[in-house]
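Novice: Turn this into a structure:
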Amino acid sequence: MPTLNWIGKEKVINHHQDVPFRILEPQYTFKNGKEETPTNSKNKIIHGDNLEALKSLLPEHEGKIDCIYIDPPYNTGEENWIYNDNVSNPKIKKWLGQVVGKESEDLSRHDKWLCMMYPRLKLLNKLLSKKGVIFVSIDDNELYYLKILMDEIFGKKAFVTNFIWEKRTNRENRKVISSRHDYILCYCKNTLNFGESIRQLPMTEEALSRYKNPDDDKNGPWKSDPATAQAGHATESQFYELIAPNGKKHLPPSGRCWLFTKEVMQEKIKANEIWFGIHGNNVPRVKTYLNSKERGLTPETIIFAENASTNEGAKKEIKYFFEGEATFVTPKPSKLIQHLLSIATTKDSFVLDSFAGSGTTAHAVLSLNKVDGGDRKFIMVEMEDYANTITAERVKKAIKGYGVGTKSVEGTGGDFNFYELGQPMFLENKVLNESVGVVKIKEYVWYTETATPYIAQNEAYLLGTKNQTAYYFYYEKYQLTTLNEHFLRTLNTNAEQYIIYADLCLLDKTLMDKYHIVFKKIPRDITRF
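Specialist: The predicted structure follows:
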């Protein structure tokens, strides 16, 4: 498979492994319309570098995110990094200098953009569930580079489609060519069966109106669909003269064949599943019943503005939240994100947006939950300082309700936790950062071993048990700990195997084999994500 090369690629291809794991520091919980002392909410808004934040999500969410939507910088070459411009943000410049080195000074803006995107996409791929779907908004500036990049990271077979979104409905006369669309690349984690990940859209009122029952069919309302198909892959048995119940003869049009063999077609005619019109003289058509299955609309590659709004609609939407002020330059409309979520989520899906911007994705999740009674959860990451004043503030207003008078919108309900990206778990010399606290260290170690949430135990040093294995973390902040026979006599948990972390081990191999003990040295043997 062709791969994409650029200046600096060798420095970032494995950089996601070197990104420090940082703890998430809860700042507050927004619940019942106000900020409260942090409690447990599965919805998260995180302020911090999205590369490091994605790394911090791995212990709890690796392989568990069902839908990812990101709207990364479009890299248009304009001067300000606000949302969809070039890679000139000071934080990104600093990161490029540290990771790529002096070479970064000579990179083109395309090189910089690819360096920025590669490790983030690698971590997003790790977070995506087995049936997960990722959508990436982009325009012509980086579309073709992005497609090859995602083929390399997610796999060429994971490519589902490239959606075209009608972002504006009016002609842009100031340009040589009026651009009316953006792209949304779509990839699935499940490369064998996209049907397990991509869902039909809900039936619209217009689509439902097509189902009638003019002949009082016992199977209920139906609509008619063609009884023919393109003949390219047809078998000989699909070409024949069809005789209607009134004796009228029908042949498939040139280049077409019947959907069914003659025998199957006759069975369907007898079962009243073929429609010949009220008087029986029409071209035969197949009845498609409304109640035959959970019916929906097959998603189309073109997403029209009437179904997903426009850039202009998004700007108006954001103004409603902030008393007419355009606090964000180019947000996406929540209706567009709802459309994508309808394609790729169920009512209990986890949704992630690591370029959260104005919080549109969180708003879309909450709105869709209100529509269908779902319990989707969201995780938003925003690196800029407006994470609390714009991103979180919009979500608060979506939950409570916003607007005034005839333009007021009822709140969706819900809650979220707001986090700051905290200290690293390990210092540069690879020792534990003890200032993060023993509870955070225990949470981290337990996740590395079991990939499950940590629950505090009553027994000293016990992290927990799983699959007949007991995990102990024999750790003291101000002294070395030693795994010896004296420590073994303090254990109160019966298990088939014991994994024990400590600074030193004085047990002989015979005793460890006898009791199925595995020693892991602190910090050497603690897994780094």
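
Novice: make it CA atoms for all contacts and neighbour counts henceforth
Specialist: Will do.

Novice: buried residues in stretch 26-46?
Specialist: Buried residues in stretch 26-46, defined by neighbour count with 16 or more other Cα atoms under 10 Å: P26, Q27, Y28, T29, F30, K31, E35, P38, N43, K44, I45, I46.

Novice: one more to put side by side:
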Amino acid sequence: MTKVPHHSAAKVPDHTVTKGHSVTKGHTVTKGRTARNVALLAELFPACVTETRDPDGSVRTAIDLDLLRTELGEHLVEGPRERFHLDWPGKRDALLAANRPAGRALRPERDSSEDFDGTRNLFIEGDNLDALRLLQETYLSKVKVIYIDPPYNTGSDRFVYPDRFRERADDFRVRTGLRGNLATDGRFHSNWLSMMYQRLTLARTLLREDGVLLVSINDVEAAHLRRICDEIFGEANFLTQFVWLNEGNVDQQSTIKGMHEYVLAYARDLPRLGRPAIIDPNIADESKLFNDRIENSITKNGPANPESVITLPAGFPAWFDDGEITPRDDRYPKILDPITVRNGRLTAKARLRSGWSSRNLLELFIANGCTPILDAKGRTTTFALTDRGAIYYAKHREPDAGHVVSVLRNMGTTQQNSSMLAGWGIEFSYPKPVFLIEFLIRTFTAPHDDALVLDFFAGSATTAHAVFRANAADGGNRRFVLVQYPEPCPGFGTIAELARERIRRCGTEVADSPHHERWRRDVGFRSLRIDAPSLRDTPPEVRQEDLAAHADRAAPGRTDEDLLFDVLIRFGVDPAGHIARDRIAGHDVFAAGDLLACLSAAPPYTPELFTEVARRRPARMVLRDAGFTGDELRINAERLLGPGIDLRVL
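Specialist: The predicted structure is shown next:
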């Protein structure tokens, strides 16, 4: 039986790069996390890079561990040596699962969406581990806030992230390596930790350098969660462990009534995280935190602030127009010389003795001719003498100054939010309060930062509701990506369907309520579903009689738009971005970002298509192999496009 290469491969190799173009055949997939890690190691330790041959004969880049050990020397810990770390059965398998490349695809579902073409929000239905793998290229280092409310470890067999909707529980457990989690099982904590570890490992790579992870958790796994976050994010990037007071139903008798949960917060890179720009809503209106001007005395005595003499020059400002202050030694600051003030200025120099909290800054103010200076936080600062002989500073508060405390009070209760959902005909147990999530989002995002918020345990879609409310309040342009598994749910079929209905209902309510004049009123969402890839793999060799079956790689029943979203994910183009439809030289074309895609095989491609695309100068062009009726146009395609356009053929 004779085997021949697919589609005249003798004339068109699987991968050719000529004049700045690449014509690619076969299954193109996004790089997995492992491939990126190898690339990072190669950059740090180029001497450790080598090549190895896979069983199929292909050559790939690899890391020489022996050389890497030599490079790291005494900083390497191996084997059974004692070290400080958290370990559990299944941890290694969880990490391997996280590092596997994405083998799934996102399919658009217009009928389940709201304003599919106009919105910038995404709702993804499917396993969140698959979703996190798929989003690695598209949203790598682009997410500002990740908020998740994962399933708590209750000791029941239902703790694990729900089994695939169309897959038996046993099959899912074999596939993921996760098993039951009864309290009597020795893997009571291990299963939950494995589930979280692989997802948080992938989530970290999606955060911006100034991004934040927020995880709701209770007492059962709070300590363990913090340990694995220390490992994944680095202990130095721990921000805080918020205590949320869930002050709902407290009249049930118990030994100790639990009234709180936690929100664990980690930064991607703590030094890059700006100060929150929101003030805790429990702060009284008369608080000085709301004053544009901060005033305080710099008199401060103690071991860290020993007495010293400061000389105020003539012309030093005072907060009174005219007057005299006589020398004194009975209280601080001690006044060593008579002070005379005329027209709000000292008429002669005077010495004062005390401990001082801002002596260096005061001396800078004096050296600057008693004109305003900037403190370490960039605030305009002045100093002046009061009629009681004290030296005060005055600082102008930044417009985005904030004040957040670690105990979150009066943020709503689960009972209140259950009642709100019930009013929309939605029954859901223990939804997180929308005001709690809104407060957290506004704490760590700026209104006009185009911040992306990710929630991959979406539940009833409280996070989407919170994003809508935050934007409506301050005119922001935040957007969200939500992921929810289609777990069966009475009344709605699945929780994913319930979540989409919640987004529709809350979006309408927020849009119809008073809101900021600059708000764009984007309360839609583009619904995508995780499915098998729309493009099938092409075997490296195909039998003569099977050539026709492999002429088109599109999976049966897939539309051009299905293929487009497969392409967007493969090439790292935002699936929530604007997608324009156009017609070029008689062919339907999609334009997304810097990419043009002609994914219909009919009519066949013509030279005029390439000539017109060359005139438009996209960065990339993607075509279907089945659109070429012969080898001549395919071979000449790059010449027709001209230099600088990356051509991909699927």
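
Novice: what TM-score do we get after superposing?
Specialist: After superposition, the two chains reach a TM-score (TM-score structural alignment, normalised by the length of the first structure) of 0.73; 464 aligned residues with a Cα RMSD of 4.4 Å.

Novice: Regarding the first structure, what is its longest helix?
Specialist: helix 109-127 (DSSP state H).

Novice: quick one: that helix to the second structure mean distance?
Specialist: Here the mean offset of helix 109-127 of the first structure against the second structure after fitting is 1.5 Å, by mean Cα distance after the TM-score superposition for the first structure.

Novice: corresponding residues in the second structure for that helix?
Specialist: Using TM-score structural alignment, helix 109-127 of the first structure corresponds to residues 188-206 of the second structure.

Novice: from the middle of its chain, how far away would that stretch be?
Specialist: The chain centre lies 16 Å from the centre of stretch 188-206 of the second structure; the measure is Cα atoms, centre = their mean, to the nearest Å.

Novice: what does stretch 26-42 of the first structure give?
Specialist: With Cα atoms, centre = their mean, you get 23 Å for stretch 26-42 of the first structure.

Novice: How about stretch 95-108 of the first structure?
Specialist: 30 Å.

Novice: Over to stretch 453-463 of the second structure?
Specialist: Computed by Cα atoms, centre = their mean, the separation of stretch 453-463 of the second structure from the middle of its chain amounts to 12 Å.

Novice: What is the end-to-end distance of that stretch?
Specialist: Counting by Cα to Cα, to the nearest Å, you get 8 Å between the two ends of stretch 453-463 of the second structure.

Novice: And stretch 283-302 of the first structure, by the same measure?
Specialist: 31 Å.

Novice: What residues does the residue most central in space within the second structure make contact with?
Specialist: Centroid-nearest residue in the second structure: V143, 2.6 Å away (criterion: Cα atoms, centre = their mean). Going by Cα atoms under 8 Å, 6 or more residues apart in numbering, V143 of the second structure touches L206, L207, R208, G211, A451, L452, V453, L454.

Novice: what does L421 of the second structure give?
Specialist: E427, F428, R502.

Novice: Which of the contacts of V143 of the second structure ranks first by neighbour count?
Specialist: In terms of neighbour count, G211 stands highest of the contacts of V143 of the second structure at 27 neighbours, by other Cα atoms under 10 Å.

Novice: Would you check how far apart R617 of the second structure and L623 of the second structure are?
Specialist: Per Cα to Cα, R617 of the second structure is found 15 Å from L623 of the second structure.

Novice: With V212 of the second structure instead?
Specialist: Taking Cα to Cα, one finds V212 of the second structure at 39 Å from L623 of the second structure.

Novice: So those two - more neighbours on which side?
Specialist: Neighbour count, other Cα under 10 Å: between V212 of the second structure and L623, V212 has more, with 27 against 21.

Novice: wait, isn't that one in contact with K144?
Specialist: Yes - assessed by Cα atoms under 8 Å, V212 of the second structure is found in contact with K144 at 6.3 Å.

Novice: any common contacting residues for those two?
Specialist: Common neighbours of V212 of the second structure and K144, using Cα under 8 Å, 6+ apart, are F444.

Novice: re earlier: now, which of the buried residues of stretch 26-46 of the first structure sits nearest F260 of the first structure?
Specialist: Proximity of the buried residues of stretch 26-46 of the first structure to F260 of the first structure (Cα to Cα) peaks at N43, which lies at 49.9 Å.

Novice: Could you find the counterpart of that closest one in the second structure?
Specialist: Counting by TM-score structural alignment, the partner of N43 of the first structure is N121.

Novice: ok, for that match, nearest residue in space, not its chain neighbours?
Specialist: In this structure, N121 of the second structure finds its nearest non-sequential neighbour in F525, 4.7 Å apart by Cα to Cα, 6 or more residues apart in numbering.

Novice: To what extent is the counterpart of the one you found in the first structure buried, counted in neighbours?
Specialist: When the first structure is aligned by TM-score structural alignment, F525 of the second structure is paired with F416. The tally of other residues near F416 of the first structure (other Cα under 10 Å) stands at 26.

Novice: Hmm, F416 of the first structure is touching K34, no?
Specialist: No - between F416 of the first structure and K34 there is no contact under Cα under 8 Å: 10.8 Å.

Novice: In JSON lines, list the buried residues of stretch 26-46 of the first structure along with distance to I379 of the first structure and secondary structure.
Specialist: JSON lines is the format used below for these (distance: Cα to Cα, whole Å; DSSP: H, G, I helix; E, B strand; the rest coil):
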{"residue": "P26", "distance to I379 of the first structure": "14", "secondary structure": "strand"}
{"residue": "Q27", "distance to I379 of the first structure": "15", "secondary structure": "strand"}
{"residue": "Y28", "distance to I379 of the first structure": "15", "secondary structure": "strand"}
{"residue": "T29", "distance to I379 of the first structure": "14", "secondary structure": "strand"}
{"residue": "F30", "distance to I379 of the first structure": "14", "secondary structure": "strand"}
{"residue": "K31", "distance to I379 of the first structure": "16", "secondary structure": "strand"}
{"residue": "E35", "distance to I379 of the first structure": "18", "secondary structure": "strand"}
{"residue": "P38", "distance to I379 of the first structure": "16", "secondary structure": "coil"}
{"residue": "N43", "distance to I379 of the first structure": "6", "secondary structure": "coil"}
{"residue": "K44", "distance to I379 of the first structure": "5", "secondary structure": "strand"}
{"residue": "I45", "distance to I379 of the first structure": "6", "secondary structure": "strand"}
{"residue": "I46", "distance to I379 of the first structure": "8", "secondary structure": "strand"}
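
Novice: from the residues you listed, which two are the most distant?
Specialist: Maximum distance among the buried residues of stretch 26-46 of the first structure (Cα to Cα): 16.5 Å, for K31 and I46.

Novice: just to revisit the earlier point, and the longest helix of the first structure, what does it pack against?
Specialist: Helix 109-127 of the first structure is packed against helix 9-12, helix 15-18, helix 50-61, helix 90-99, helix 143-154, with contacts defined by 3 or more Cα pairs under 8 Å, 6 or more residues apart in numbering; DSSP states H and E.
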